[in-house]
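Undergrad: Need coordinates for the following:
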Amino acid sequence: MTPVISVLLFIVGILLALIGLAASIALHEVGHLVPAKLFKVRVPQYMIGFGPTLWSKRIGETEYGLKAIPLGGYISMIGMFPPKHRGEAPRDGGTGFLNTMIEEARSASNESIEPHEVDRTFYNLPVWKRLVIMAGGPLMNLVLAVILFLIVFSGFGIFQSTTTVDALAQCVVAQNQQDEVDASTCSTPSPAVAAGMQPGDEIVAIDGRTVTGWPDVSATIAASAGVPLEITVLRGGAETTLTVTPAVNTVYQRDEFTNQILEDDAGNPLTKEVGFVGFYVTQERQQMPPAYALEFTGRYIGQVGQIIISMPERVVDMWNAGFMGAERDPNGPMSVVGVGRITGEVAAEQSIPVGDRAATIIMLLASLNVALGVMNLIPLPPLDGGHIAAAIVDGLRRMFAKLFRRPPPGYFDTAKLIPVTMVVSVLLMAMTALFVYVDLVNPVRFLE
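TA: Down below sits the predicted model:
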């Protein structure tokens, strides 16, 4: 293919990322919109993006539209903030600015409420309904992620090891020493080389027992360090038996998703000693059962959660990668720009089959939805998790009042969280700007 076609494919990949992001945001807001409508809350606006409105159309009592900056979305519900408690005096002095900001937000939330619509306000809903509405967005992203993972795992399939030899290792090198040893100069050949194993050999039996697949072969070899094995291979249509004695080798311990298992304290990879023969096998796509998508999503949610918990440290790493010349962590966070760039690289890589490119792009979009869903559950306003936390606090206040036979408390005044909302918003915008900059000057190279 010509360079022009590669550039066009790169652009197509970026467009796919943008479309996927917009669709994910739109569905996230649908996750809020549908329960809000079911609970009779009036929703004046459903918008994708921020800034100037590019297009809008009113359907019923809701205006649906697109805005210029496609980096988010929102639905507006009447009564997001409750009215001021009776008898509450306005703040003054050094808190005048904050008080003005709080009251302006409260007024904007309540100015369009007609007297007959008080029962349709968000603040007037039972706690459980508020929780359903605010959790609907993140839940929609996680459901979408499961669907996308399901398409890849059960549709395209994932690469699994076969029992056919692809290449041989020339010598035995521990995984935690691979950067220190030159395999081309080793004096002792690997057991596979010493036994005469060849690329293309298909392992059919070990010690006369028919193997059931690569996990069977791998487990048998790993448990047989120093024990001679009679490995029967199919070579050129005929069976050949080779005597192989697995050497003792140190390897990283991995979970069912091939991720390295780390020590609890130091964070270093755990290793173990196993039998080692020294050959690599071919990889083929195999379809997985639907339960695998659910299990993988759960595991990935945990990984995203760990990234969020360590975000201050990762922000420092991103700063160093952008301004101090530090190496970029390929497993670290990235912005939408980084995701778009990777999607473009995958789409333009002509050496990868079209099906594999499509599966990779779908995986990226699924991962993006997990990140959107988990990020929005952080219990800080303006994120959905902040509204969820406020509803839970309100519910606990009412529960304890009822438990101790006290009068029902007034509405939990979420408007007073506006200063926190502003601080969090500024921090999120600053972090986004940093990540975008680093993705431009020091991007993750997905195909390297």
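Undergrad: only C-alpha atoms for contact and neighbour calcs from this point on.
TA: Fine.
Undergrad: Distance from the chain centre to the biggest helix by length in the chain, please.
TA: Looking across the chain with DSSP state H, the single longest helix is helix 3-38. How far helix 3-38 lies from its chain's middle: 15 Å, per Cα atoms, centre = their mean, to the nearest Å.
Undergrad: same for it, what does it pack against?
TA: Counting contacts by 3 or more Cα pairs under 8 Å, 6 or more residues apart in numbering; DSSP states H and E, helix 3-38 packs against strand 45-59, strand 62-76, helix 127-150, helix 336-348, helix 354-375.
Undergrad: Now the second one, please; I'll put the structures next to each other:
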Amino acid sequence: MLVVIGIVIFFFGLLFSIAWHELGHLAAAKLFGIKVTQYMVGFGRTIWSRKKGETEYGVKLIPFGGYIRMIGMFPPKKDEKYGTTRSSSPFRAMVEDARQMSAEEITPEDAHRQFYQRSPWKRVVVMMAGPVMNLILAIGIFAAILMGHGLYTPTTTVASVSECVLPADAPNKDVCPPGAKQAPAAEAGFRPGDRIVEFNGKPYTTWADLQLAIRQSTGPVPVVVERDGQRVTLTPNLMQNQMPKLNSPSEYETVGFLGLSPTQVLAKQDVGGVVSTIGGFVSLTAQKVIELPQRVPDLVSAIFGGERHQDSPVGIVGASRLGGEVLSSDEISVDGRIMLMFNLLAGVNLSLFVFNMLPLLPLDGGHIAGALWESIRRGFAKLVRRPDPGPFDTARLMPLAYAISLVFIAYSLLVLVADVVNPVKLF
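TA: I've put the predicted structure just below:
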């Protein structure tokens, strides 16, 4: 029951994130006098709708996104009104169809309220407003958690000591197979509760710095620990072992291995800590979005029974399932489950921001790139005293936009199948 409740709660959280995104576009468009005929959450068949003023608000059957419909997204052909003549070329026909659809709802009284007629900076604001709303929501959730609840932060105090050396891809990390080599930390006499104060002659106060030093070391290394109020020097013989990369757990590298895990404490963050942490989240999210094409082989492998990594891409089905897993888990406290669910929702919104800012049509970033290019082109023409080249015709890019859309749909279906047959598991 908790799994189902968690899935439903997180699913509606995702729908809210989509609606919140489109609300940004809607508000900015209306602010600049652009006529918006539809505000929809979802795609396909309309389940519910209501018209208020000039805009129809509604919910559609397929909850995998949303949109607002603005009139005049594409300019007419140069020196002529919207044409109805259809070309025999399939690519030119795509352009003409897009231009015609853009012109369908334009009436004489609305002729001055078209999207393409607005100055480039206003169009940039309209298209950025959606992703920025997701960013604002993500920052708000992260800030509330980091400043109000706190962030579990690893310390230099030892929580547990590994008994033996196991490769990163070992199927069972809790059992030492016969003949396994003793871990350097266990061999040197480390104990849970030891606080590491010096490593190889240098003092350390944060786990991040200490972990980096451990991974870069090999051979005998003097380590000073504080134990029962006294300082004790231990000399583990560090070895090389296969470990997950720090910023990419699904990839491995050979690094120095000590064989211990740190104690984690719940620490509330100040404004500086929040800014730094969220900045790291944005950077990591951007990296993961860029790496999406590289994840295709892993997704295909996961569908046919291979390992599904925790940092594997997930869709709305997989993300909702994670919400159910978190809420039903007995491995963390109730408040921890709630915080983790909000963290997941904030992460989704951060991903929506980064993904939609990619300079590709039909994404928001594609329209932003078109408006910026128009501004540069007009500025250059003015500088060299040439005639105004007019609005940049993004309709000509529609064949490319359709191709990119097909790629996105295929990728989404791949992720959907993987989410169903081999979902990502946190615990």
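Undergrad: Overlay the chains and give the TM-score.
TA: Remark: TM-score between the superposed chains equals 0.83 [TM-score structural alignment, normalised by the length of the second structure]; 419 aligned residues with a Cα RMSD of 3.7 Å.
Undergrad: a markdown table for the helices and strands packed on helix 3-38 of the first structure, including mean neighbour count and distance to Tyr300 of the first structure?
TA: A markdown table is the format used below for those (neighbours: other Cα atoms under 10 Å; distance: least, Cα to Cα, whole Å):
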| stretch | mean neighbour count | distance to Tyr300 of the first structure |
| --- | --- | --- |
| strand 45-59 | 15 | 26 |
| strand 62-76 | 17 | 22 |
| helix 127-150 | 22 | 10 |
| helix 336-348 | 23 | 17 |
| helix 354-375 | 21 | 8 |
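Undergrad: Tabulate the ones you listed in TSV, adding columns for distance to Pro312 of the first structure.
TA: Conversion of these to TSV gives the following (distance: least, Cα to Cα, whole Å):
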stretch	distance to Pro312 of the first structure
strand 45-59	26
strand 62-76	22
helix 127-150	23
helix 336-348	19
helix 354-375	14
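Undergrad: Of all those, which one comes closest to Val251 of the first structure?
TA: helix 354-375 (27.6 Å; Cα to Cα).
Undergrad: hmm, back to that, so which of the helices and strands packed on helix 3-38 of the first structure gets nearest Glu114 of the first structure?
TA: Comparing these by Cα to Cα, strand 62-76 comes nearest, at 15.7 Å.
Undergrad: how far apart are the closest one and its match in the second structure?
TA: For strand 62-76 of the first structure, the mean deviation from the second structure after alignment is 1.4 Å (mean Cα distance after the TM-score superposition for the first structure).
Undergrad: I'd like the next helix or strand past that strand.
TA: helix 96-110 (DSSP states H and E).
Undergrad: Report the central residue of the second structure.
TA: In the second structure, the residue lying closest to the centroid (Cα atoms, centre = their mean) is Ser351, at 2.2 Å.
Undergrad: Show me what that one aligns to in the first structure.
TA: Aligned counterpart of Ser351 of the second structure in the first structure: Ala371 (TM-score structural alignment).
Undergrad: so its match touches Val304, yeah?
TA: Yes: applying Cα atoms under 8 Å, one finds Ala371 of the first structure in contact with Val304, separated by 6.3 Å.
Undergrad: how about the strands in the stretch 101-250 of the second structure?
TA: All strands of the stretch 101-250 of the second structure, identified by DSSP state E, counting those that start in this stretch, fall at 151-161, 195-199, 202-203, 219-220, 223-227, 230-234, 237-245, 248-257.
Undergrad: could I get those as JSON lines with mean neighbour count and distance to Leu137 of the second structure?
TA: Formatted as JSON lines, the strands of the stretch 101-250 of the second structure follow (neighbours: other Cα under 10 Å; distance: least, Cα to Cα, whole Å):
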{"stretch": "strand 151-161", "mean neighbour count": "19", "distance to Leu137 of the second structure": "18"}
{"stretch": "strand 195-199", "mean neighbour count": "21", "distance to Leu137 of the second structure": "38"}
{"stretch": "strand 202-203", "mean neighbour count": "12", "distance to Leu137 of the second structure": "39"}
{"stretch": "strand 219-220", "mean neighbour count": "14", "distance to Leu137 of the second structure": "48"}
{"stretch": "strand 223-227", "mean neighbour count": "19", "distance to Leu137 of the second structure": "43"}
{"stretch": "strand 230-234", "mean neighbour count": "13", "distance to Leu137 of the second structure": "47"}
{"stretch": "strand 237-245", "mean neighbour count": "18", "distance to Leu137 of the second structure": "29"}
{"stretch": "strand 248-257", "mean neighbour count": "17", "distance to Leu137 of the second structure": "25"}
